[in-house]
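Engineer: Next input, structure requested:
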Amino acid sequence: MEYNIFTKKELLEIFPFGETKLNKLLNTGVLPVVKVGRDYTTNQERLNQWFKKMKVNRFFINFKAVYNRIIK
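Structural biologist: Prediction:
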């Protein structure tokens, strides 16, 4: 079984917003991540479950709407 593990740096490449907004999502516990030392990690399965929970289509994602619904 293969696991796709993503670090914070890789999450920055996935999500189309900057490090400050990503840090807010990570620090508030919104994204399904595990803190390992000073870094955060997650895997593809957990991200897919999060997308489904948030009712976000992975192929057409309105991240601004998701971000505003969660953070603000």
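
Engineer: going forward, measure contacts between C-alpha atoms and count neighbours the same way
Structural biologist: OK.

Engineer: buried ones in stretch 45-64?
Structural biologist: Within stretch 45-64, the residues that qualify as buried are 47, 51, 56, counting by 16 or more other Cα atoms under 10 Å.

Engineer: Following up with a second sequence; could you model it the same way so I can compare the two?
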Amino acid sequence: MNKTINPDDFRAYSVLEISQMLGVGKTKTREMLDSGILPVTKIGRQYFTSPTSIQDFLKKNIGKELFF
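Structural biologist: Okay, here's the model as predicted:
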């Protein structure tokens, strides 16, 4: 199922969906989520964010190398 994601759609996203927004694997995404570096709100086991927030994070870190 290939659904279109609204860039301003702030809602719960799975680790897989967040990894696809970032363009990295699920393991690396989990490491980044656990570190608290990503712009997400965690409630229970769910991560709330938006594609715009993820893109803003990537733009803010242009030229930086992030290690995990």
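
Engineer: Quick one: the buried residues of stretch 45-64 of structure 1 as JSON lines, columns for secondary structure too.
Structural biologist: Below are the buried residues of stretch 45-64 of structure 1 laid out as JSON lines (DSSP: H, G, I helix; E, B strand; the rest coil):
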{"residue": "47", "secondary structure": "helix"}
{"residue": "51", "secondary structure": "helix"}
{"residue": "56", "secondary structure": "coil"}
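
Engineer: In space, what's closest to the residue positioned nearest the centre of structure 1 - neighbours in sequence excluded?
Structural biologist: Central residue of structure 1 (Cα atoms, centre = their mean): residue 31, 4.7 Å from the mean position. Among residues not flanking residue 31 of structure 1 along the chain, residue 25 sits closest, at 6.0 Å (Cα to Cα, 6 or more residues apart in numbering).
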